[in-house]
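Novice: prediction below, plus the sequence it came from.
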Amino acid sequence: MKDENLVDKETYKKASKRVGFKIHLTVFVIVSLMLWLIWFFVFKRDAPDADVTFLKAILFVDCFWILILISHYLIVYRWNKTLIEKEIKKIELENEVLKKKMAQLKKESEESEVK
């Protein structure tokens, strides 16, 4: 019963992170679209050759936010899984080494008792 709860908690945690990423992506698309529409209808329409400060600001925000989204995606879908798998393999290797050392120590102690 405890294993089922653990799996359910892990599944819930993973699903929660994925939903968080999808919400983040949705917010990005909505905000970016609004900024581009504001630029198009307010700034570009009135003076096509006007100062491009707002355009540069939108481009900067979009580029920066895209980098954050890529990082968020990699953390949720890629890195987290591979980091956990690497850590599990490392722990398993350490356990094997410890088991071998314990077996060797046990064998040595048995040999010393026989003598």
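Specialist: Here it is on my side, so go on.
Novice: for the rest of this, base every contact and every neighbour count on C-alpha atoms.
Specialist: OK.
Novice: name the nearest residue to residue 54, sequence neighbours excluded.
Specialist: Using Cα to Cα, 6 or more residues apart in numbering and skipping residues adjacent in sequence, the residue nearest residue 54 is residue 39, 7.1 Å away.
Novice: ok, and here's another one to check against it:
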Amino acid sequence: MENEKDDKLWKKAEARVGFKKHLTTYILVNIFIWLVWYFTTAPYYDGFPWAAFVTLGWGIGIVTNYIQVYVNDGVDVTEKEYEKLKNRERR
């Protein structure tokens, strides 16, 4: 039982570290992309910045990853529902 808890905590820790690395990469790459856009296109172009497509598209992935790691917290929804039903039956 103790090893099972340790395994779950280890996987949760790995997922959170992975998210932080993903977020850091996202921020650094997007800063670079926006700088490239600014110094090559911005002075000559009046329309929608192409760099926004990268930021928004990848941002959706970041939000999804955040929800998976911090909100759902690795708990299986089916397992949660099973426990809820099991507790009702005991009453």
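Specialist: Cool, the structure landed. In this text the structure is predicted, and so the values were computed from the model without any measurement.
Novice: quick one: map the residue nearest to residue 54 of structure 1 onto structure 2.
Specialist: Aligned by TM-score structural alignment, residue 39 of structure 1 pairs with residue 37 of structure 2.
Novice: now do its match: how many residues are near it, please.
Specialist: 16 (other Cα atoms under 10 Å).
Novice: return the residue of structure 1 aligned against residue 22 of structure 2.
Specialist: Counting by TM-score structural alignment, residue 22 of structure 2 lines up with residue 24 in structure 1.
Novice: which helices and strands sit right next to the host helix or strand of its match?
Specialist: When elements are assigned from DSSP states H and E, residue 24 of structure 1 belongs to helix 2-38. On a contact count with 3 or more Cα pairs under 8 Å, 6 or more residues apart in numbering; DSSP states H and E, helix 2-38 of structure 1 meets helix 53-73.
Novice: buried residues in the helix it packs on?
Specialist: By 16 or more other Cα atoms under 10 Å, the buried positions in helix 53-73 of structure 1 come out as 55, 58, 62, 69, 72, 73.
Novice: is it true that the fourth one touches residue 26?
Specialist: Right, residue 69 of structure 1. No: look at residue 69 of structure 1 against residue 26 with Cα atoms under 8 Å: they stay out of range, at 10.7 Å.
Novice: point to the residue nearest the middle of structure 2.
Specialist: Of all residues in structure 2, the one closest to the mean position by Cα atoms, centre = their mean is residue 65, 2.1 Å from it.
Novice: ok, now which ones touch it?
Specialist: residue 19 (Cα atoms under 8 Å, 6 or more residues apart in numbering).
Novice: and it, what pairs with it in structure 1?
Specialist: Using TM-score structural alignment, residue 65 of structure 2 pairs with residue 72 in structure 1.
Novice: how close does residue 80 of structure 1 get to residue 88 of structure 1?
Specialist: In this view, residue 80 of structure 1 and residue 88 of structure 1 are 12 Å apart by Cα to Cα, to the nearest Å.
Novice: let me fix that: residue 28 of structure 1
Specialist: Residue 28 of structure 1 is 35 Å from residue 88 of structure 1, by Cα to Cα.
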